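Trainee: Sequence plus the predicted model coming up.
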Amino acid sequence: MTNERELPLLPLRGILVFPYMVIHLDVGRERSMAAIEKAMLDDRIILLTSQKETEIDSPNPDDLYEMGTIAEIKQLLKLPGGTMRVLVEGISRGRIIEYLEEEEYFRVSVEELAEAKRSMTPELETLVRGMTHQFEEYAKLGKRVPLETIGTVLAVEEPGRLADIVASHLNLKVPDKQTILEAMSVELRLERLTELIMREIELLELERRIGQRVRKQMDKAQKEYYLREQIKAIQKELGDKDERQAEADEYREKIAKAKCPKEVEEKALKEIERLEKMPPSSAEGTVVRTYLDWLLVLPWTKSSRDKIDLTRSEEILNQDHYGLEKVKERILEFLAIRKLTPKMKSPILCLVGPPGVGKTSLAKSISRSLNRKFVRMSLGGLRDEAEIRGHRRTYIGALPGRIIQGVRTAGTRNPVFLLDEIDKMSSDFRGDPASALLEVLDPEQNSTFTDHYLEVPFDLSQTLFVLTANTLHTIPRPLLDRMEIINISGYTEDEKLNIASRYLVPKQLEAHGLSKDVFTLEDDVLLKLLQGYTRESGVRGLERQVANLCRKIAVRWVKQEWEPHTLTVEDLESTLGAPRYHFQAAGKSPEIGAVTGLAFTEVGGVVLTVEVTPLPGKGRLTITGQLGDVMKESAQAAWTFVRAYANQLGIEEDFYDRTDLHIHVPEGATPKDGPSAGITMATAIASAIAKRYVRHDLAMTGEITLRGNVLPIGGVKEKVLAAHRAGIKVVVLPEENRKDLEEIPENVRKVLEFHFVSRIEEVLKLALLPLAHSDKVQENVPVHSYSQSGIPDTQPIREERPTTC
């Protein structure tokens, strides 16, 4: 049974009214109050329709559901503030057919949907029973519906009305209630209502289980707290103290004072909880205590404040080191930028040079100039990755790595950290420490360096890492890419002389309890000492010889066999014995088949003589002197070039059909290799075949190609210094090495004559004497270096080092 009527409409937010439902409504919107006033003037009948979205304050027809409830206004009460409170009772369902007015208030044409009485059928009775059973279960679990209300609701006999009343007592959302309201079929309404009640029962069951679990945990925690407080009170009365609890409290107090990062603090508190639950005699407890001690002792936030004064820093560097201008300049650049931007990430400096040139002491000087703590770690022979990253705590005797240990020793998180001898690391089945260092020496990553033992990140970005190495070819390329390379070449004789007179001699005199009154060393005697008793790029051996001299004089001084005076060269030889080293000097006269070459070793530059002797034969080439593969290939290339360009060199073209050639580099016990002896060998071969003399005051270095091009080489400074020590006057270098001339000390550049060549013909033109001159020179086939006494110099027995040409 349906009929149409025009009614004012009251939009509802967040609520839905069913038929037969009595409810109070608070109304405050102007349009809604106008609709109520209109209904009061007519027959108190109004349509109640819910909004689809509760956030909308001024709804449109599209924002309202079509199905609503026709209700009667039972009571109206105006409240202070201009709002109304109305008491309404639902009568029947109503569907909106058309909106007649929207401006002042909503006036709509409504189709009233009166519900016809239904006789009870078996199917309907089953649905009613199922629904009432579920409602009773819901009321029992939710405890939101009073018992008397349950009885009143279940007393309703009409199925449709019963469904509406039950739905009004459920805690459902408006869209769910709307589905019940829109179900005109009683069977459909009961089915939907049963599904919704079952869903609500499941949610209530889950809520009850969660509540029980939370309540149980809270009860347990409260019980433990209560019991602990009782134990504390009993122990306090008895004068006893729980050792485990006292230890845990002590650790907690230390953590509160340590100001650790949040992640570290959480990790430490977790370990303390574990410690509390362990028996005092547990071995695991010792591991946890050691771990906590490490966490608490590390300087997580403690930093030393840099005192950057460039004038003071420059004075410190000049006090500690003589020369090394480029290295000092780079250090001062770093300090200047550090002063301008204190938060700049520290670079990774790698000092590369021979032993004894002051790499380690430079790092100490950097530490002094920055007023930072200094930590040194030697990487020589290191082959276990755990030395860098630490051991995992599953191992007995596990400890953090040497990096974290060094930071702990420094006591600050921004020390100057010296990693010594990084080129002497190795790897085996235990790990690759060079790969472990990749994270440590990367300014982009080391802010979260994680040690295997700590298991929490430690910030190393403020730590200034300084590395030292003798060579670069043994350092892995990825690790080398993270460093800023600063090359430190060997010292010149003038620099060594100044270092000895300014630093070494005063230091050793003081160390041996002697004074300047006992003996003094003049520069000429010091020069003889460093030339005749040392052979090195640095000054470590020179310092040992000065110490040896001080010891021997100290013995004679104590025995009263020494009269204070200035040492002479004769005193030096009588005290230390005959000189051990004789630098190979330049030849006294030109020779055939003997050319002076320049080589680079771990202890600096040296001069090498390449000897070539032609023999009757069939073109066979013999190479001796323990040469490496690279130098053998250079000899083959030089031999091929001379054969190919024999005509241009003034040599008979078929000479190789009746001539064998023997190339030898003296000191055969010393391994030699490197790509810089090509032009030396080619010149020696051309001299021997053409029987032209070679200038004795000239030395050369450079590689050769089959076409006669001269290729650039490395170690120019060391090689030129060696030539200078040997008395060479002219040095031949590849054209592309002209840029390296600025690295050579000015006092050496002044006394040497440099020639830069790009073709072997230019080398031969410089090195080989003209034929007219060669005819005047008496041929001297044996190639020896003789001392002033006429006796051939003998080389002392010493450790052999590989020579790189």
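Mentor: Looks like it arrived, so ask away.
Trainee: drop to CA atoms for contacts and neighbour counts, all remaining ones
Mentor: Will do.
Trainee: any idea how far Gly674 is from Ile366?
Mentor: 35 Å (C-alpha to C-alpha, to the nearest Å).
Trainee: no, scratch that, I was asking about Glu325
Mentor: From Glu325 over to Ile366 (counting by C-alpha to C-alpha), the distance is 14 Å.
Trainee: higher neighbour count, these two?
Mentor: Set Glu325 next to Ile366 and count neighbours by other C-alpha atoms under 10 Å: Ile366 wins out with 22 against 12.
Trainee: I'd guess the more buried one is in a strand, am I close?
Mentor: No - using DSSP: H, G, I helix; E, B strand; the rest coil, the assignment for Ile366 is helix, not a strand.
Trainee: how near is it to Arg312?
Mentor: Counting by C-alpha to C-alpha - Ile366 and Arg312 are separated by 12 Å.
Trainee: Same question for Ala336.
Mentor: With distances taken as C-alpha to C-alpha, Ala336 is found 12 Å from Arg312.
Trainee: again with Ala256
Mentor: On the measure of C-alpha to C-alpha, Ala256 and Arg312 end up 40 Å apart.
Trainee: and the longest helix for this structure?
Mentor: Using DSSP state H, we find that the single longest helix of the chain is helix 186-238.
Trainee: Determine the next helix or strand in the C-terminal direction from that one.
Mentor: helix 243-258 (DSSP states H and E).
Trainee: Going by neighbour count, which residues in that next one are buried?
Mentor: For helix 243-258, a neighbour-count test (16 or more other C-alpha atoms under 10 Å) marks 244-245, 248, 251-252, 255, 258 as buried.
Trainee: here's the one I want to compare it with:
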Amino acid sequence: MAQKFELLEKAAVGSERKIEIPEKLPVIPTRTNMLVYPSAVMPLYVGREKSLAALEESIGKFNQMVFLVSQRDITKEDPEIEELFEIGTIARIVQLMKMPDGNYKILVEGLTRAKLVSVEEKENSLIVVVEKLKGKGRKSKMLQALVRKVKELALRYVSMSRRFPDEAIMALEDTSDADKFGDFVSSMMPFSLEEKQRLLEEIEAKDRLNTLMELLTREIEILSLEEELDKRVKEKIEQGQKEYYLREKMRAIQEELEGEEDEEIKELKNKAESGELPQEVKEKAEQEISRLEKMSPYSPEATVVRTYLDWLLNLPWQEETDDEIVIRDVRKTLDSNHYGLDDVKERILEFLAARRFSKNLRAPILCLVGPPGVGKTSLGRSVAEAMGRKFGRISLGGMRDEAEIRGHRRTYVGALPGRIMQMIRKLKTRNPVIVLDEVDKMGISFQGDPASALLEVLDPEQNNNFTDHFLEVPFDLSRVLFITTANVLYSIPAALKDRMEIIEIPGYTESEKYHIARDHILPKLLEEYNMDSSKFRITPAAVRDVIRDYTREAGVRELDRNLAKIIRKATLKIAEGSDSISVGVNELGEFLGAPLFKESDFRKHPEVGVVTGLAWTSVGGEIMYIEVLPVAGKGKTIITGQLGDVMKESAQIAASLARKLCDDERFSEVFEKKDFHIHVPEGAVPKDGPSAGITLTTAIVSAVTGRRVRNDIAMTGEITLRGKVLPIGGLKEKLMAAYRARMKKVLIPLANKRDLEKVPDEIKSKLEFVFVEDIGEVLKEALIPGDGKEH
């Protein structure tokens, strides 16, 4: 077909053969309101299969002649003969060009009007018998008058519309033949398809000119009306306000033509009327819709109003999910998803049990505080699952903009509600469970204090009327169950902390980690890696060794990573041909490398000047060795190890107290001729906190007296200059660190005795606790008697 059309192009272009019009012609249906009139030269695009066939027939058999006739319905892809007008134009193809999309562009010259008489052939292309139509062509004064009148109207229309080129105006003035003039005006004017067809069907020039005079008079009246509307609008606005002018012009035209109301406005009105909205919200929506009706749809302000209405009308003002509270099932769900965390589970079950009796009970604001990896965030998901509510999570870490909570003011394009309202719209319910992660890591900047903005959100007495700056109407947040999470408490503002119920989650014990690995982590990983349990096995002893020798953490994230690493290496071995993999204690080195933490990491023997202290960190408790070494000097204290101001002050107090405790002639020379170098290992890690006083004092006294410090004792507590032991915080985390380090005895301040209630029984059973009130009791327990320089 491509080769054939190349030949057709060569045959068509530049053909100068004598024009002989045959009685039969191929038909090309046109579907545009630009009709081809006699004596007119116009481009057409041919792409339909039958039209291409007719084009081929025209150039090959019919002397490049074709019958152009318009479709009655221009949207019809494959019209039947009955769907074509009877009157069309016989045209000659004077040029043909192939387009990049495979269609053809032809240039046709209209020759004469013709009437479709009968259909000759309908197989590949439509071949019809046509009858040429020609007027009588009589000249008269009336005809000349009509030409002048139509020319006057046409020139007037052209000058008013200002959208015709100068060449068209010159052609109008130069054409005098009535027949050709009528066809020229008919082709250039923007009439409808029916009107242009009517002009084509007018055989006599006189009738055609009369019709043109009627149509042009109507079009000039419409243009005059538009000018009048323009003038009316311009009188109402200031010079240069183009946007307002266009808006008023549109309104005036709508009033004049009694146009229909905008579909978007109708839809917004229906939503406002049919939706179950609070009265205040409904009034606000109606007010904004009324404003929107008076605006240009293209103005920035209209965009802001549309965005506002979209949020206002699509929030779940009344939609909520029904709580499915069966305490036995809830307890089962929480236990299956989380091992341990008994305090948290008990508090949640208390709330849900009370909820069964009172639907109006305010949801508590729970704050789960604990090191990373203990399951704070996933606990919120389990609560939502147990209650049958939808779940959402918002991370507050690093947030510095108050508008993230309260929303932006509607003063600029792009304003949005705060993340609380965004999450509620996303969940499509007004009573979801929302976890606010990292509530302790918000900052303050010139954009405001997001922690202060949370006060209203998390206050059960206020959040039933929470007002977002963007929405400007109150929304009831009292039905939302908020669960916040934090690693530390001290960085949470006191006012915000006061509005939340604090539940501390300590790190997991070794036994708890083993059960979590066995019941939760390993089944999840085997499912993720599509690993059959018959092909992979890891022994309980190996899991315990992974916990003991390859992780030292409060949570279970590193344990998860190590078990995942073992399974990945197992999949590689199976892919290489192994039938099954069994991982025991002896194989751990092959899968995970050398142990990161071994017994050698802890003190094996009592030493002079080295004491095991306990420290609290944001990721759980840690053991901390404090070393003191007397060196030649003048009694100064040298402190290294990246200690903060609080620990430096503790070191000064400990040095002064040690000097008092060792006030003996045997030790006076040590204080006069020795400097005491105090060091806490891992010097690159900053350390601070008010709990190392007794540890520092014990280390200095040990270094001065030469008495060794027991290696199976750990201690924590602050000291005064009088030797009194003060209470400390983070006892649970510190005791867990001592438990992991396999200490036998822990010295803790007597004032912290009440905190032992929160310590897991597994730890209590493995550690001996000694409660101390002054430094003498500490030294008696820590220093080995009958050792060193005194007896």
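Mentor: That came through, no problem. Treat the numbers as computed from the prediction; the structure is a model and nothing was measured.
Trainee: quick one: the longest helix of structure 1 to helix 243-258, angle?
Mentor: 100 degrees (axes from the mean of the first three to the mean of the last three C-alpha atoms, to 10 degrees).
Trainee: what does Val439 of structure 2 align to in structure 1?
Mentor: Using TM-score structural alignment, the partner of Val439 of structure 2 in structure 1 is Ile422.
Trainee: same question but for His679 of structure 2, I mixed them up
Mentor: Using TM-score structural alignment, His679 of structure 2 pairs with His664 in structure 1.
Trainee: try Lys604 of structure 2
Mentor: By TM-score structural alignment, Lys604 of structure 2 lines up with Lys588.
Trainee: Over to that match. Which of the three states is it?
Mentor: Under the three-state scheme (three-state DSSP), Lys588 of structure 1 adopts coil.
Trainee: Run a quick check on Pro671 of structure 1 versus Thr624, I expect a contact.
Mentor: No - contact criterion C-alpha atoms under 8 Å: Pro671 of structure 1 and Thr624 do not qualify, at 10.8 Å.
Trainee: Looking at those two, which one has more neighbours?
Mentor: Pro671 (15 against 12).
Trainee: What segments of the stretch 651-800 of structure 1 are strands?
Mentor: Secondary structure of the stretch 651-800 of structure 1 (DSSP state E, counting those that start in this stretch): strands located at 659-664, 672-673, 693-694, 698-700, 703-704, 710-711, 730-734, 753-757.
Trainee: Pull up the gap between the alignment partner in structure 2 of Leu472 of structure 1 and Asp440 of structure 2, please.
Mentor: Following TM-score structural alignment, the counterpart assigned to Leu472 of structure 1 within structure 2 is Leu489. According to C-alpha to C-alpha, Leu489 of structure 2 stands 7 Å off from Asp440 of structure 2.
Trainee: all strands of the stretch 51-200 of structure 2, in order?
Mentor: With DSSP E, counting those that start in this stretch as the criterion, the stretch 51-200 of structure 2 has strands spanning 65-70, 87-98, 104-121, 127-133.
Trainee: picking up where we left off before, show me the contacts for the match of Lys604 of structure 2.
Mentor: By C-alpha atoms under 8 Å, 6 or more residues apart in numbering, the contact set of Lys588 of structure 1 is His696.
Trainee: ok, now how distant is it from Arg695 of structure 1?
Mentor: Counting by C-alpha to C-alpha, the gap from Lys588 of structure 1 to Arg695 of structure 1 is 10 Å.
Trainee: How about Ser303 of structure 1?
Mentor: From Ser303 of structure 1 to Arg695 of structure 1 the distance is 63 Å (C-alpha to C-alpha).
Trainee: and if you look at Gly628 of structure 1?
Mentor: Distance from Gly628 of structure 1 to Arg695 of structure 1, by C-alpha to C-alpha: 27 Å.
Trainee: okay, the two: which has more neighbours?
Mentor: Arg695 (22 against 14).
Trainee: so what's the more buried one closest to, chain neighbours aside?
Mentor: Leaving aside its chain neighbours, Arg695 of structure 1 sits nearest to Pro590 (5.1 Å; criterion: C-alpha to C-alpha, 6 or more residues apart in numbering).
Trainee: What about the one you found, how many residues nearby?
Mentor: 23.
Trainee: circling back to that earlier point, farthest pair within the buried residues of helix 243-258 of structure 1?
Mentor: Spatially, the most separated pair among these is Arg244 and Ala258, at 20.9 Å (C-alpha to C-alpha).
Trainee: circling back to that earlier point, take the buried residues of helix 243-258 of structure 1 and write them to a markdown table, including distance to Leu127 of structure 1.
Mentor: Below are the buried residues of helix 243-258 of structure 1 laid out as a markdown table (distance: C-alpha to C-alpha, whole Å):
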| residue | distance to Leu127 of structure 1 |
| --- | --- |
| Arg244 | 65 |
| Gln245 | 63 |
| Ala248 | 64 |
| Tyr251 | 66 |
| Arg252 | 64 |
| Ile255 | 66 |
| Ala258 | 69 |
